[in-house]
Each structure stands twice: as structure tokens, then as C-alpha cells.
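**Student:** sequence below, structure please.
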Amino acid sequence: MEEAESSAKEPSFDGGLFGEGLVSAPAATGKGKRRGAAPKGPPARRIRVLLPLPLDTPSGGAYDYRVPNGAPLPEIGSFVAVPLGGREMLGVVWDGEPDPELAEGRLRDIIGVLPAPPMRPALRRFVEWVAAYTLSPPGAVLRMAMSVPSALEPPGQQAGWKLSAAGEAAQGGAPGYRMTPQRRRVLDVMEPGEPRAGADIADEAEVSTGVLRGMADQGLIEPALLPRPRSFTRPDPEHPGPSLAEEQEEAAAVLRESVAKRAFGVTLLAGVTGSGKTEVYLDAVAECLRQGRQALVLLPEIALSSQWLDRFKARFGCAPAIWHSELSGRLRRATWRAVADGEAAVLVGARSALFLPFPDLGLIIVDEEHETAFKQEDGVIYHARDMAVVRARMAEATCVLVSATPSLETLTNAEQGRYAAVNLPRRHGSAGLPEVTVLDLRKVPPERGRFIAPPLIEAINETLARGEQAMLFLNRRGYAPMTLCRTCGHRIRCPNCTAWLVEHRAQRRLQCHHCGHAEPIPQHCPECGAEGSLTAIGPGVERVQEEAAILFPDARRLVMASDTIPGPAAAAEAARQIADREVDLLIGTQIVAKGWHFAHLTLVGVVDADLGLAGGDLRAAERTVQLLHQVSGRAGRAESPGRVMLQSWNPDHPVMQALVSGDLPAFMAEEAEARRPGGWPPFGRLAALIVSSEDERAADRVARDLGLAAPGGDGVQVLGPAPAPLAMLRGRHRRRLLLKARRDVAVQPLLREWLSRVEVPNAVRVQVDVDPVSFL
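**Tutor:** Below is the predicted model:
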């Protein structure tokens, strides 16, 4: 695996990290302990411990250990510290019987049990299921469920003061105690048996902390640990929320009923952009809270979801717990522990939140379920949408898949009755769907050297003149996707990848968006040495911003791209500026398509609507229609009508016609019929093998051997080997084989058998991607 292999060094979990929180097992005596010598006495008590290591062994990372005599036997799911080699590691006591054939002399003692809630059976089964489905070592999946090892130690408690027995007597007026007015005020503000922080006592009694020390010397008060404060406020399901329209209430009732059953079920919540799907599924979250269970909401871009968080606070009176990669270590620890303790009643997070230790998960929402951001492409390769369904099944929970443009896989499951479905066909309130038109660039091309066509320029000027906001959308970062030498035709490419370097003019650099390689923009052509001959080819969002500055000099502009909106704070500030009408013209990439609500934005112009249709990807048309429909949905979400203009060189393409007509169901039906005869997903199964190596010949040899050993039989076909579209990535040469099978064929046994037939040298990696989303 490309990323998993490079990070496959065994992670070191420092046993000293846990301090006094580690419940140590009695130490074995004698030199035989570390060497695994057979101890004297009764037979060893054995347990299986799964370690968070990507070990591709028959045990999958589980080893047998001994529990020393006199130590309590840890329950299955307990987190334990164990020796491995010369280090201490953390693992989980796992299901299954230890190996009775393993000689007792080879066993090593566990070091201790961590004072953390044991991993629940549902999560352990989920770890095993994901490992089996993705053909990953169970230890590699377990590592995702143990992503915050410091959380296994309970958080420290703050010291304070409480009344001693003498203090309680003095408080009741008993004689014999040296009392001053200051001490009397301290006694008056303290309650028997209730510890308080010293600073709080001193402030309320209006005394110095020296008075408290004096009272402690006299035995009137004594040190005490304060109760741990709650990390998260529990959302109030009865907090007044927005009124639901009749259609919304009907959909919400379906979801509430499903949650109240406390049983597994999957429901597709579809609806046009702006129809109020969020308010509907938040009503299901409220029902989950009434049931006393936990809810998980997965968002594709949680770090950019400030508006969503505002809507949650308005509905429940407080913020949810949040989980994503940009959290500080302290907050990650507090959140992990709050989830495990059941304190975090609602968590909103990225795909990795599926592996958090919920003790009673009752509801999983997957918002924008069609988003490819839910697919993890490195390490353990999985699709969070599909794994959310599995997690819900194992927790006896409800799963709700939400989208204005559902994936063909989800639509097919709903049509075949595997999923229930509810639909919101109209926008909420008085807002209507925007009018969509296609600008035929063959008839109304932009001026030479520019990228915005005259009709779109005119429409933007009219929109700005009315005091409304407009958006220009181009799903391409940077200034230009390619730099070309006008003298010799040389194109500057990444030295590590089969990709052109993208120009970022503001930073004066060329950058690869696949591996991160960056270099200054050269003054001379690297190939022919010509000076001043390099030119930018094609537009990126920065180039559109440059053109907009010339065309609309008085408009206040804002660029929203991953380069300019790096995290939650920047996203929240951008949303505030737009909502407060400090921005007239928004220029953005795909991050502007994800659920934003801008009441005064009435015009969306798509600079290159054909961009996603090239390349021959199986899902190219589906993805393009989803993205452009979502972008179009940003226009006209309030009282003023919206308008969308798509610039295209191919206005007769089915994607463009579907967007103009607004009949996306008909488009998806045609897409399904095009895939059905060939048995392409969702009517068949796919699995990819990606062979990679720094040595091109080694990659070719293994790919050839895999091709010769490919499985066959009825309903099974192997395509390749062939160079991957990105034939070189991060310095590694890549070859791809694609297994295509009928829907009723289990591909995992086929893949295991296939891989077992070929010896793969250490210099070569074979990455398995079951149900691939990307074909690069």
C-alpha cells in the first residue's frame, strides 16, 4: 500500500505516558520473565491481545500473553500494556481462544490494564469487518480506533478544599475553635461534603487564599479532588427549533419513527438544494437524544462547516462535539474520552469519527453522501458512507444518507428496497429553484486571452448593480494548470508524478497537487534555456480572480479555495463576510458547493462546466452533474430568484441538458441503463490492484506476474495490467489491474487467493482498493 507501507513502522506507545493511571500487573520475578522462561506454579492464564500494527500475519496482529497469578483477568475489550520486543505497546484484549499449542515458556506477561472503558463488542466486530472487507490487517484498522492513546488515561482532577469533620462542627456552632470573621465567612459559603476550588471559595467569602491555608493548618478544611467538569454540554432536544413545513414534518416523522425503533435501518433523505434537509435530520437527532443514545453526523468537509455548526446551536442551544484532523491534541483526547464515557451525546466529524468508541450509538447521519471525500485512499482504503451503514447495523442504529444528488449506488439500493427513502422536492419557504442556462462558447466565446464570456460578464454587472451577490466557480486551484515554453513547447512537469506543475502566481511557485513538490517559477525554460518564454496555459481560480479584478474593479472580491481557506477559522470568517455583505463577488473551487447558505447570492457562473467530463472515468458524468447541481444550488436560496449560467463547449451533453431541465432523476436513470449491460457498478463489483515501486522494472514484473495469475471463471474478468493514469506518483511507478465481477460474486476470497499466488518483493507494494472511486 502506498501510504500504509511507508508508515508501516510499528508505532511506539510510550508506557510511561500513562503514569499512575496504569493498573500494573504484579511483577514476575527472576530473569526468565523477559526471555519467556516457563514459570513455576499453576498453568498460565492466557489472553489474546490485538496490537495496532499493520501486520499481515495469520494472527493479524493478535498475540497471546500471560496474565500473572494474582492479577485480575482483564475482560475482553480491555486496553492493556504489553511488552513487544524491547518496547511497551498498547493493545486490546481480543475475542477468540489463545493458541493452546504455544509453549508456556514463550509467553510474556502483560504489564497492566489501562483505566479506560473497554472497547465494546460492536466496535470490535466493526474493526474485524472493515479489515476483512478491505483486505487490511486487523491491527491496521485497530490503529484508527486507537488514534488517541493518551485518552486511555483518565484526565487529571483539580485539587480544592472541603470541610473536615472539625469544620462541619465549627460550621454548626460547636465551641472550641478559633474563629475570625474571615473564617466564619468561609464556613458560611461551604457545604458539607462538597469540594470547591480555593479561588472560588476565596472570591465568594471575600478573603485571601492565606485564610484558607490557615484554616487547613487548624484542621477546619482539608484537600479534596474536585469533580471533573463536563467537557461538553448535552444538547437539549426540546430546545425551540425552526418550524418545519408540512413536507419537512412528514419526512422528519419517518426518521423519528426509525430512530425510536432502536433497530438497524437505512433511509435515504433526498431533496433539492435548499429544501431543509438539515433541519429534518436534526429532528431525528433530537429523537435520538430523547432515547438516551448517541448520534454521529458525518460531513465531507467538517473543517469548513461553520454555518452547519451555527444551525446546530440554534436547534439545540449548544455546540456538538467535533472530530477532525485539525483539533489540538488536548481537545482530541478530551473528545475521545467524552465519547467513550457517553458524555458526548452528539458528535459531528470527518470519516475517521466512525472508529470512535461510542457506547450506545443510535443514529448515524451521512450528509452529502455522494461526496468522494468520504473515500479514504491511503492506508486502510474504505468508503465512510458504506462503512457507516455497517457501523449502524452492528450498533442496532438508524443510518440516514442525505443528499440533493444521491449517488447511483444509493439510489439503486433505495429502488431495490434495501433502503427506505423520503424526498423533499421543493425548496423551503418562498425560494424557488434557480433558472439554469448554458452558454455555448462556440457562439459566444470570451475575448482572446480571457475566460469569462460576454453574456456572463453582463449578467454579473446586472447582479452587482441590483446590490446582490454573484459567484464565479471553477474547480481548479492555482493560477494556471500548466506552464508551457513558447519556444520549444516544453511543459514543466512534476519530477515525482505524472502530472503538470500548477502555477501559483501569488506565491511565485509551481506546485504539484499530488505529492506537494514545489519549486520557484524559473526565468528560463528548463529544456531549451530560452528567457521569458514560459507562459501560463489555461485558467485556475487565481487567474479568474485576476480577470474579475479587471472586469469588475469596484466589486469586493473573495477567493474560496483550499489554498485560501485553510481551516475552520478562515471558513467561518469567509462565511461571515459574505453573510454581512462585505463581499460582492465570490470566486471559488469545489469547497463553495458544500452546503453554504448565502441569502443574497443570486447568480452563479460556472467558468468551465466541461472540466470534469474528460478522462474516461466511469463516474465522470455522475460526478459532474452532482458537483454542478450543488454549485447551482447556492443561487437564489432566499426571496430573490436565482440564476445559473454554465459556460460549455458541449452544450448538448446529457449533463448540461439535465442541469437545464432540472430532471436529475431522468439523467440518473439513463446513467444506470448505460452501466447495467456491462455489469458496471452498482450492477457489478470492482476491485483494483495498484502495483508500485521506485524501480519501474520491478513494478512491471510483479504486475505481469499478477496478470498471469489472475482469477477467471464465470462472472469474473481481470483487466490489465496497464500503466495507471498517474503512472508515477510520489516517485513510484504504478501499474493497475482491475478485477470486474458479477454482483453476486464475493471478491474478497478471490483477491486473497490471487495475491497468495504471487511473491511480492519488499521493494514493491500492492495496494488493494475494493469498490474503487478514483481511477487515477
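
**Student:** CA atoms for contacts and neighbours, from now on please.
**Tutor:** Will do.

**Student:** once you drop chain neighbours, what's closest to Asp705?
**Tutor:** Val758 (6.6 Å; CA to CA, 6 or more residues apart in numbering).

**Student:** tell me the contacts of that neighbour?
**Tutor:** Val702, Asp705, Leu706, Ala709 (CA atoms under 8 Å, 6 or more residues apart in numbering).

**Student:** now the host helix or strand of the second one: buried residues?
**Tutor:** When secondary structure is defined by DSSP states H and E, Asp705 falls within helix 696-708. Using 16 or more other CA atoms under 10 Å as the burial criterion, the residues of helix 696-708 that qualify are Ala698, Ala699, Asp700, Val702, Ala703, Arg704, Leu706, Gly707.

**Student:** cool, stretch 549-558 as well?
**Tutor:** Phe552, Ala555, Arg557, Leu558.

**Student:** excluding chain neighbours, what is closest to the third one?
**Tutor:** Looking back up the chat, that one is Arg557. Leu585 (4.8 Å).

**Student:** same deal with the first one?
**Tutor:** Using CA to CA, 6+ apart and skipping the chain neighbours, the partner closest in space to Phe552 is Asn461 (7.7 Å).

**Student:** can I get the buried residues of helix 696-708 in JSON lines with distance to Gly139?
**Tutor:** Formatted as JSON lines, the buried residues of helix 696-708 follow (distance: CA to CA, whole Å):
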{"residue": "Ala698", "distance to Gly139": "28"}
{"residue": "Ala699", "distance to Gly139": "27"}
{"residue": "Asp700", "distance to Gly139": "30"}
{"residue": "Val702", "distance to Gly139": "26"}
{"residue": "Ala703", "distance to Gly139": "27"}
{"residue": "Arg704", "distance to Gly139": "30"}
{"residue": "Leu706", "distance to Gly139": "26"}
{"residue": "Gly707", "distance to Gly139": "29"}
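
**Student:** before we compare anything, build this one as well:
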Amino acid sequence: MNRVRCLVLNAALGPLDYKVPDGMEVGPGHVVECPLGPRTIIGIVWEAERLPGTEVPAEKLRPIRGILPVPPLSAPLRRLIEWTADYYVASLAGVARMALSSGGALKGPATITEYRLTGGMPERLTPQRLAAMEALEGEQATIRELAGIAGVSEGVLRGLVNQGVLEPVEVDCDRPYDEARPDFTQVELSPEQSEAADTLSKAVRDAKFAPFLLDGVTGSGKTETYFEPVAEALRMGRQVLVLLPEIALTENFLHRFEERFGVAPVLWHSSLKSTERRRAWRNVASGEAQVVVGARSALFLPFRKLGFIVVDEAHETSFKQEDGVRYNARDVAVMRAHFEGIPVVLASATPALESLQMAESGVYAKLDLPSRFGGAELPSIDLVDLTQEKPPHGMWLAQRLVDGIAERLERGEQSLLFLNRRGYAPLTLCRNCGFRFQCPNCSAWLVEHRFTRRLACHHCGHETPSPDRCPECGEPDCLVACGPGVERIADEVAERLPDARVFVATSDTLNSPGRAAEFIAQVEGGAIDVIVGTQLVTKGFHFPELTLVGVVDADLGLEGGDLRAGERTYQQVAQVAGRAGRGEKPGEVLIQTRHPEASVIAALAAGDRDAFYSVETEMRREAGAPPFGRWASIIISSEDEAEAREAARRIGDTRPQVDDLMILGPAPAPMALLRGRYRYRLLMNARRSVQLQDVIRRWLGSLDHPPGVRVGVDIDPYSFV
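**Tutor:** Now for the predicted structure:
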């Protein structure tokens, strides 16, 4: 009798065995519907020898109910799911769920009704109808989507349908995308770019696992360089995956991609509508989607014939997932390439120290682009010592920086001010009684946002209207904003340079690809003089008229308990400095600091990246920190503080005694209350010889906890809050 083992998408159940009905052909990777009690659940058929389970007598097995109409998950993807679950101490079901991330895609072929203008006129032409018809010229979408585009109610559009002004069109949900053309335009590359592109293109043709680190200064043309092996993969009929760290970066990338290949790539990120996710998923699975550009979750899409992977801005910490399965997309991308037997390139102007170490040890091949494309010069960098050049009272910008912006205004050039802090002020307090506004769900102050007149928590999303009087003592007009956020810096620029046209660029204002496109068009069209932004503007943007970058508070990232603080600060400031002088005009960077002697600040001022990485490498080596040692965190949380504390104590009391392994804690997490849950942490530091994941599995697997307690494991953590 034929039986199969299924990985079901419920971590609590474990693998389950089922009977295969007569006449049904089922193999590893097939996505199937299985009975579980009275319900039907989804499972993936897996190799029984790779998925230990309880042997159930044949007569007790229930039959599979059906095979879902999608291609089976490939063996390389199944191996990636196993590796990710094993390395990050996560459940197989949790990782597999990411591969089946579009429920609609599993339902088979389908159509949807969209609408478009017919060219006719309604019997009665109201202002609303006229405005809608003008807005919908050339558009085709569902009634709901068209209503959003036109800014009218769905009722207005249904009236136009009844009048014959809009006509229905039946559309295939899974219609193929327009084909990218590898030779749509020819780009002239510099000798260094050509050499790197040829190496990568040969690796694509060889179709073997080959990891590369593309290390190029900002403005060196890394994107154009890796577009050539993308073109080579397209000529071979293979698929390509490009990972970007931020959705806001996609619009700029899409424009460059379309210029090179004639069409936009296929997008994959959390903001897509469910119909768009379905279409993308099914086209990827069928092999029709040629180039996918996406966030980290795109790594687990079921590519049919993947030929090349690019991780752009590979140093970015947003590639690390901080909840659920806590994986690092940079490292998982290398492993996907390994299982697929294809090349992968990590591209960055400021590579992670771990990536540089892999290149130094010969695991990654390193490709260098040491100079900017087209003869553009790297910007000059100067420090503004805030202990010597103090801003005016109540202000945050030193006079030298304000004078620099004023000079650019006179010359018709643009400036960028960088401060990695959203909102107006990080803390609001009452000058009468000292009351501070704190989030009720987190150990964090509420941040004032003057644009929206609200106080917000940047950890859980809690918001409350900004009050007119202190809620503690009732005193009116007594609330004081402490410290600057980007909105406060923007106000200061407007006050000191009233003619400047200022734009605040953060995840609040660039929260969709459409808004990002509008922002780019405004900057390129010269409608913005000064950009005030967070880390969102430190990468990926190319503005030829932007010649001055001011770093408002270079010391901000050095505060707190982040063990990678120096490296992260260097990367952010170097990246934002790289936005200056990317065209023909020379660029200047002014870095405001109170600690000019700090090694990271001194290295930035000297433009000496190697010196900084050398010092950082030695510090990591002495501390046994990555890449020379291993870190792991265990995070315990509960809505009941006593319950969380007791669970943490029990875990700490049963800690294993292992050579070359140090376990610190448990201690209350720096963010002791997060989203209504009390949190405790343990930190593990091990030599690379220690089988860390096995130790953690044996340790935590022997313990039971109350239902309200969650225990999470973070391998190679980036966040220590």
C-alpha cells in the first residue's frame, strides 16, 4: 500500500502520514489537502527518511483528499526549508509556510472582472462623474481599485457601468508578465565594471554555486554591473531574484531596470494586493516570471529555474527578520544559491564585517569597484565638533552647516540632512510636574509627530492625539519637546532659511512605492531644495544636483547596547555621505559630532574604511564576537510579569555546562515591556567549534512552560533590545 509523510503547516502537530488513494500520483514536494478530524488542512509531501515521525499502522491511515493545482516544491527549496529551520532553531512548518505565502495561488486558475472606459458619455454629467472619467483615462482595474484611483465612491462608478461608460473585462488572474529583453539597451561600462560583469556573467553560464562579494564605493555603478549577469541569465531562459532591503527603494530600482530591459520586473513585498501576490507566485512557480525584485520573503518563492541571485545593499540590517522565523536573508540567499547550484552576489559599498571575513578567507570571491562611475569624485568629508561650534540655543544645526545649505540654495543645488529619528521629538514632558508620556504597552517614550498632531510608539504602533494640557497635573501650555526628530530639524531649516523648499523623507511619508516615485520625481525636477531624512535616504538614491550632506547627530547610533553599534554607524554615515556629489558637481559632507576622537568618527573623517574595519575586526576577535565566535539570544515573554520572570529563572537554572560556551542572564530585556508582553533575555557567546543549535534544542526541549509564555531563539542576533 502506498503511504506518504506530510509536513503540515501547523508546528504543534509534527509530520503526519497519509494513505495515497488508488490512481493518485503523489511525490515529494506536492502540495496536498489532508484530513485532520473534521477539517481539511494543507500539507507538503516530504521524503519520509528526512522527516522523522511516529509510525502509524497502515489500517489507521486516512487518505489524502486531493493534490492542489500548483507545481511541486523543488528539492532545492525543500533543502533550504530544512536548513533554515535547523540553523535558526525554528519549526519546519513555520519556514514552509513562507514558501506557501499566497493562499489564493493554491486554488488553481481563476479570472477576475476589471473595468475600463468605453469612450461613451453618461446621460447626466455630474462634476464627480467628469472628474472620475478624467482620472480613469487609460486605467483598467476592479471597481474598488478604480474608486481609489479616481477618489470617488464605488457607487459613482457603478452608475457609470449602468450608463455604459465603463465596461467589464474578464481578466486571467495569472496572465503572464511582459518579457524582459536582455539586449533592450546597451550600457557603456568602465573597465572595472566590465571586468566584474564578465566574471559574474561567466559564473551564470557555468551554472555552479559561486558566492561573490561586489564591493564598490557609493556611485561606482554596482547596479549596472550586476545587470549584465542578469541579462545573461535571461538569455539562458533562467529566472533571477534581486533582494532589496526596503520597499521604498523599489521605485528607483524599477525605473533603472525598465530603462535597461524594456519592462518592469515582477514585484514581491508585503504591500502587494492579494491578487498581485497570487499572480506573482503562480508565475514564479511556472517559470514565466523572469526577474523578481522583492523583500526578504521573496527568498522562499518556488522558482522553477532559478539562475542567479543578487542581494543589493547586502549590509542592511533590515534583511534580518526580527519576529517569527528570525532569519537573515543575506545568509539564507547564499544557502539558496548553494542548494540551487547557482551564483549569488552580495553588493554593498559598506559590506558587513562577516562578509568581508568570508571574502578574506576565500569562501566568497571579491570583486572591487574602487572608483565612481563617469569620473565623479568622492565627496570631501569634514567634522563639525559640536563642543566647539555650538548651535544657537534651542537649535540643532551648527552655523557652518546652515551656511553650507544657504550656499547650495544660491547655486540651485540640493542638500540632504540625515537624522535617524522619526517624528518631531523623542520625548515630551510637562515642565510643571515632570510627567513624561510613555507607551502603555512598551518600555518606551511616546514620540511627538507634529505633522499628524499625535504621540506615537515606534515599537507597537500605539497612538494618541497630542493633548493641550498635562494629563497628570492638568496644567495648560506646559508640554515641552525634548531632543530633535526629523520634523523638528525641518522646522529649524524653514525658520533659518525661509526660502528653502523642505521635504521630510521617512517611512511615514514614503510608505508606498507610489509616494516614493513622487518624491524622486520632485527631487529630480528641482522642486525640493533640502531633504531631511532617516536611514531610508541613505541608500539607493541617485540625485546629481545633491551636493551637500549634513549628518545632524553622528553619535546617535553609538548609544545603547548594540554590539555592532560602531559598524552600523559607519555604514549609515558612509552610505548617506555617498549621496553627495554623484553627478559632475563636487560633493561635501559635514558630520556633526560631540566625539570627534571616536574611532568610527575619525575613520569617517579620514575616509579610511580599511582602518575602521581593521580596528573593529580586532575588537570582535578579542571578544569572540561574529565572525570569530557565535551569538544567540533566548527571549522569554508573557503578558504576566511574574510568569515571564519565573519561566526565565527556570531556563537559567537549567543552563547546560558546555566548554567554550558562556551564557549571560537571564535579565530583564532593555525593552522590558513590548507590545504588552514582559520580556527577559539570555545571551549566549560560543566559539565556532560549539554545536550551538544542538545545545539550545536539547536545553529548551526538556522544559515545559505555561500556555501564556513564549520562548524565542535568535541565532546571530542583530537587535539586543
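
**Student:** matching the residue nearest to Arg557 of structure 1 against structure 2, which residue comes up?
**Tutor:** For Leu585 of structure 1, the aligned residue in structure 2 is Val530 (criterion: TM-score structural alignment).

**Student:** longest strand in structure 1, please.
**Tutor:** Ranked by number of residues, the top strand in structure 1 under DSSP state E is strand 716-729.

**Student:** how far apart are that strand and its match in structure 2?
**Tutor:** In the superposition against structure 2, strand 716-729 of structure 1 averages 0.7 Å from its aligned positions (mean CA distance after the TM-score superposition for structure 1).

**Student:** whereabouts in structure 2 does whichever helix or strand comes after that strand align?
**Tutor:** Downstream of strand 716-729 of structure 1, the first helix or strand assigned by DSSP H and E is strand 732-742. Mapped onto structure 2 using TM-score structural alignment, strand 732-742 of structure 1 spans residues 677-687.

**Student:** need the residues that contact the matching stretch.
**Tutor:** Here stretch 677-687 of structure 2 has contacts from 441-442, 624-625, 628-641, 644-645, 648, 652, 660-669, 671-673, 692, using CA under 8 Å, 6+ apart.

**Student:** filter those to the buried ones?
**Tutor:** If we count by 16+ other CA under 10 Å, the contacts of stretch 677-687 of structure 2 have these buried: 441-442, 624-625, 628-639, 641, 644-645, 648, 652, 661, 663, 665-669, 672-673, 692.

**Student:** what does the residue nearest to Phe552 of structure 1 correspond to in structure 2?
**Tutor:** Aligned partner of Asn461 of structure 1 by TM-score structural alignment: Ala406.

**Student:** so that match touches Leu497, yeah?
**Tutor:** Yes - shown here, Ala406 of structure 2 and Leu497 form a contact pair, counting by CA atoms under 8 Å, at 7.2 Å.

**Student:** and the next helix or strand past the host helix or strand of Val284 of structure 2?
**Tutor:** For Val284 of structure 2, the host element (DSSP H and E) is helix 274-286. Using DSSP H and E, the helix or strand that follows helix 274-286 of structure 2 in sequence is strand 291-294.

**Student:** please name the residues that touch Gly108 of structure 2.
**Tutor:** Leu68, Pro69, Val70.

**Student:** and it? What does it align with in structure 1?
**Tutor:** In structure 1, Gly108 of structure 2 lands on Pro154 (TM-score structural alignment).

**Student:** what of Asn283 of structure 2?
**Tutor:** Match for Asn283 of structure 2 (TM-score structural alignment): Ala338.

**Student:** please report the distance of that match from Ala145 of structure 1.
**Tutor:** Distance from Ala338 of structure 1 to Ala145 of structure 1, counting by CA to CA, to the nearest Å: 15 Å.

**Student:** swap in Pro300 of structure 1?
**Tutor:** 19 Å.

**Student:** what do you get for Arg34 of structure 1?
**Tutor:** From Arg34 of structure 1 to Ala145 of structure 1 the distance is 29 Å (CA to CA).

**Student:** the two: who's more crowded?
**Tutor:** Neighbour count, other CA atoms under 10 Å: between Arg34 of structure 1 and Ala145, Ala145 has more, with 22 against 16.

**Student:** in structure 1, point out the residues matching the helix or strand where Ala203 of structure 2 lies.
**Tutor:** Using DSSP H and E, the element containing Ala203 of structure 2 is helix 191-206. Alignment of helix 191-206 of structure 2 against structure 1: residues 246-261, by TM-score structural alignment.

**Student:** okay, buried residues for the matching stretch please.
**Tutor:** Neighbour-count burial for stretch 246-261 of structure 1 [16+ other CA under 10 Å]: Glu247, Gln248, Glu250, Ala251, Ala252, Ala253, Val254, Leu255, Arg256, Ser258, Val259, Ala260.

**Student:** what does stretch 612-623 of structure 1 give?
**Tutor:** So, applying 16+ other CA under 10 Å, buried residues of stretch 612-623 of structure 1: Gly612, Leu613, Arg619, Ala621, Glu622, Arg623.

**Student:** what residues does it touch?
**Tutor:** Counting by CA under 8 Å, 6+ apart, Ser407, Leu408, Thr624, Val655, Met668, Glu671, Phe775 sit against stretch 612-623 of structure 1.

**Student:** take these and lay them out in TSV including distance to Pro539 of structure 1 and secondary structure.
**Tutor:** Listed next are the contacts of stretch 612-623 of structure 1 as TSV, based on distance: CA to CA, whole Å; DSSP: H, G, I helix; E, B strand; the rest coil:
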residue	distance to Pro539 of structure 1	secondary structure
Ser407	29	coil
Leu408	31	helix
Thr624	18	helix
Val655	22	helix
Met668	30	helix
Glu671	30	helix
Phe775	24	coil
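
**Student:** ranking by neighbours, what's the top pick from the residues you listed?
**Tutor:** Neighbour counts for the contacts of stretch 612-623 of structure 1 peak at Val655, which has 23 neighbours (criterion: other CA under 10 Å).

**Student:** which residue lines up with it in structure 2?
**Tutor:** Val655 of structure 1 maps onto Val600 in structure 2, by TM-score structural alignment.

**Student:** map Glu573 of structure 1 onto structure 2.
**Tutor:** Checking TM-score structural alignment: Glu573 of structure 1 goes with Glu518.

**Student:** isn't there a helix covering the residue nearest to Phe552 of structure 1?
**Tutor:** Yes - under DSSP: H, G, I helix; E, B strand; the rest coil, Asn461 of structure 1 falls within a helix.

**Student:** over in structure 2, tell me which residue corresponds to Ile110 of structure 1.
**Tutor:** So, by TM-score structural alignment, Ile110 of structure 1 is matched to Ile64.

**Student:** same question but for Leu361 of structure 1, I mixed them up
**Tutor:** Looks like Leu361 of structure 1 aligns to Leu306 there (TM-score structural alignment).
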